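Asks: just a sequence and a predicted model for now, questions to come.
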Amino acid sequence: MKEYPVQRAAALKPLPDPDMLVFGKTFTDHMFLMDYTAGQGWHDGRIVPYAPLALEPSAMVFHYAQEVFEGLKAYRSPDGGVQLFRPMENVRRINSSCERMCIPQLPEEDTLAAIEQLVRVEERWVPAKPGTSLYIRPFVIATTPSLGVHAAHDYIFCIITCPVGAYYKEGINPVRIYVENQDVRAVRGGTGYTKCGGNYAASIRAGERAEEQGYAQVLWLDGVHRRYIEEVGSMNVLFKIGGTVITPALTGSVLPGITRKSCIELLKSWGVPVEERLITAEELFDAAEAGRLEEAFGSGTAAVVSPIGEMGWGERHVTVNGGQIGALTRKLYDTLTGIQWGTVSDPFGWTLKL
């Protein structure tokens, strides 16, 4: 496996209190950097002290948003070791995002090696308290100093890490979500299936409106018909209706979530029927009002599985499973987090021990 040169920080930061971790606020001592130059390709990978990046004001990322990112975690296992969860899936997905955003592909094995090595360098930052982890954020930005709508010639690939606790303050308790009728997140043929910042920037206004009404997340509809459920906030979404788990199909405007994929594979291994298809908001709320919507939950790296206890859509408001986490949702959460933290067996070979 490739080894990159390491420049150690002159002084190490104090570790934060594991009981006081806030998602995405405290960053570790080091980061990974690698440059891309047209004609030379990706080069000069290295681990250096965490520090600001020096960019020209004309760097193309600021003006044309040519950038992509990923998110994964490192977990402290009971034996004191550290492991990753399906990291190659993240490497392949960032390359899928790169292809759509006209960014040069990252070498897969070298990218995985960079993630592994940075986590090993920062191992003391991987918290051991149950429910905590080290969040890993790889990203690529266009750095060519040029004003003009075309692909850049220069890029930086960077990986930063931060210790995290629960993503939602509600923890594993069910959240309230609201169907967004005004804004749309993505359309087929656009960038909805990628992890690019523009997708998330476009979601902020709706999220603010939902929060003002006391909801934790937005339930997005498709951008063309404004009928079909797509995602919930920054997560995929799944519904158990009449014993079958239904999740929106990957039509090009929905992110192919790695946690989503893992949930589907777990459910099928348990013999639970799963359908990946179009589902309208009307079908969903009709099922809820008829008592057939048994459970609902979001899935994603940050929150893993987040149960939904209440949904609003215009004047219609429904409660899911009495506002409590469902048995299947709980089983998925316990199994996934157990595999991730190494407290239950991993029959799928999803974990990578460092």
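Replies: Received, thanks.
Asks: going forward, measure contacts and count neighbours with C-alpha atoms only.
Replies: Will do.
Asks: contacts only, for the residue nearest the centre of the chain.
Replies: Centroid-nearest residue in the chain: Thr301, 4.5 Å away (criterion: Cα atoms, centre = their mean). Contacts for Thr301 (Cα atoms under 8 Å, 6 or more residues apart in numbering) come out as 71-73, 258-259.
Asks: now those residues as CSV including distance to Ser269, secondary structure and neighbour count?
Replies: Listed next are those as CSV, based on distance: Cα to Cα, whole Å; DSSP: H, G, I helix; E, B strand; the rest coil; neighbours: other Cα atoms under 10 Å:
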residue, distance to Ser269, secondary structure, neighbour count
Gly71, 26, coil, 19
Leu72, 24, strand, 23
Lys73, 24, strand, 24
Ile258, 16, helix, 21
Thr259, 15, helix, 22
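Asks: next up, a second structure to put side by side with the first:
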Amino acid sequence: MTTEQSPLMMAAPPSTLAALDASKLRVTRNLKPAELPNPDNLQFGKNVTDHMLQVQWSESHGWHEPQIVPYGNLSIDPTAGVFNYAFECFEGMKAYKDAQGRPRLFRPEVNIARLNESAARVALPTFDSTAFLALLSEFVAMESRHIPSIRGYSLYLRPVLIGTNPGLSVSPPTTALLYVVASPVGSYFKDGTKAITLEAANSSQWVRAWPGGSGCHKVGANYAPCMMAEAWVRQRGSDQVLWLFGEHNLVTEAGTMNLFVVIRRPTGDRELVTPPLDGTILPGVNRDCVLRLAREKLEGHGWVVRERSISMGELEATAVAGNLEEVFGTGTAAVVSPIGSIRWEGREISCGTSSVQESVATKMRKWIEARQYGEDEHEWSVLVDGLDHAKSPEAKL
């Protein structure tokens, strides 16, 4: 994964409009902070923190003064582009507390770069990444009491950028709102690290993404059309959809996760495979973490790490031959999730023979979480410090 600008962003002409400026942040504190929920009762995304970060943008001015304000409803015109033409993108990232109780962000620069890429794809304004990271750090510092001090728990952060100008004309937004809300969370799946079941859907049934589309960007329009397929597989007893594409039924994503496959090769070596970033797959942050960790810790020890296409036919044949050792998914919400089986065309494919203790999924979760919680000091984990301007006079309460 790279943080370099895309051709879309590089093609934008130089702007004389106001840039995003973290030094202008104004804070209005919530005078009625909520009681902290019992961590045992947390449901993913159901609880929110006391505040939200928001910044307006307009075509005539650029980025306006950023604010942290009490959490509350937004007021938006019913004809706004976000409602009618899906001018919207978002991110999913997390903050953690280390053993010393210090809040940390995990690879925030990658999420911020991806948000800018998504914004450019759907004609929304981009912003200075350094300034946004400073604002995000201040927001997390303010909301740090909501981060459970328990391993496996975190504060889920949802940055969102929407087109807000009124009017039914199909044209790029002239005003926009960038905001961030946060939610304390535990495990994404109710049963934690228990293996889940997928049902493969070929592209004659359902299509998540296609070449030249927006499948590699985190935009809302990618998600709503997938809900019927998700409901369909759950009715059939599976947990998530395995999205296939094309006449060869190429594996792409599993639900909202990137997919990894562990294959034992005839030589005795093992191959860790994940589909390539061909424009139909989201470049997941944890996908990149797994690839980097595998090349750091597994390559050279009888492992080959490859980004290549893999079809359902190959996956099934590998399982039948007894060479499919493991399948797992990765994502910000679930981190690493083992896959127990895949249903396809009336058949059930067992996804491996590795024990839980020895599985790559278990190792990857352990290695990633060690860096997320600061146990393994690494550049991926960024300590959150309140900005100097947080000590300046607050906005009128």
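Replies: Looks like it arrived, so ask away. Everything numeric here is computed off the predicted structure, so don't read it as measured data.
Asks: got a TM-score for the two of them?
Replies: Put the two chains on top of each other and the TM-score (TM-score structural alignment, normalised by the length of the first structure) is 0.97; 351 aligned residues with a Cα RMSD of 1.3 Å.
Asks: can you tell me what the residue nearest to the centre of the first structure aligns to in the second structure?
Replies: Under the alignment by TM-score structural alignment, Thr301 of the first structure pairs with Thr332 in the second structure.
Asks: what do you get for Ile279 of the first structure?
Replies: Superposed on the second structure with TM-score structural alignment, Ile279 of the first structure falls opposite Ile310.
Asks: was I right about its match contacting Leu272?
Replies: No - between Ile310 of the second structure and Leu272 there is no contact under Cα atoms under 8 Å: 11.4 Å.
Asks: looking at those two, which is more packed in?
Replies: Leu272 (24 against 18; other Cα atoms under 10 Å).
Asks: what's the helix or strand for the aligned partner of that one in the first structure?
Replies: Residue pairing (TM-score structural alignment): Leu272 of the second structure is matched to Val245 of the first structure. Element membership of Val245 of the first structure, judged by DSSP states H and E, is strand 244-248.
Asks: with the second structure overlaid, how far apart is that strand on average?
Replies: On superposition with the second structure, the mean distance recorded for strand 244-248 of the first structure (mean Cα distance after the TM-score superposition for the first structure) is 0.5 Å.
Asks: Glu325 of the second structure looks like it's in a helix, true?
Replies: No - Glu325 of the second structure is assigned strand when assessed by DSSP: H, G, I helix; E, B strand; the rest coil, not a helix.
Asks: what's the neighbour count on the closest residue to it other than its chain neighbours?
Replies: Sequence neighbours aside, Gly352 is the residue nearest to Glu325 of the second structure in space, at 3.9 Å (criterion: Cα to Cα, 6 or more residues apart in numbering). Other residues within reach of Gly352 of the second structure, judged by other Cα under 10 Å, total 20.
Asks: what's the answer for Glu59 of the second structure, then?
Replies: For Glu59 of the second structure, using other Cα under 10 Å, the count is 12.
Asks: which one in the first structure is aligned with it?
Replies: Mapped onto the first structure by TM-score structural alignment, Glu59 of the second structure lines up with Ala38.
Asks: could you check how far its match is from Ala51 of the first structure?
Replies: As judged by Cα to Cα, to the nearest Å, Ala38 of the first structure and Ala51 of the first structure stand 25 Å apart.
Asks: residue contacts, the match of Glu59 of the second structure?
Replies: Ala38 of the first structure touches 153-154, counting by Cα under 8 Å, 6+ apart.
Asks: same deal with Pro145 of the first structure?
Replies: 56-60.
Asks: mind listing the strands for the stretch 101-250 of the second structure?
Replies: Taking DSSP state E, counting those that start in this stretch as the test, the strands found in the stretch 101-250 of the second structure are 103-106, 154-163, 175-185, 196-201, 240-245, 250-254.
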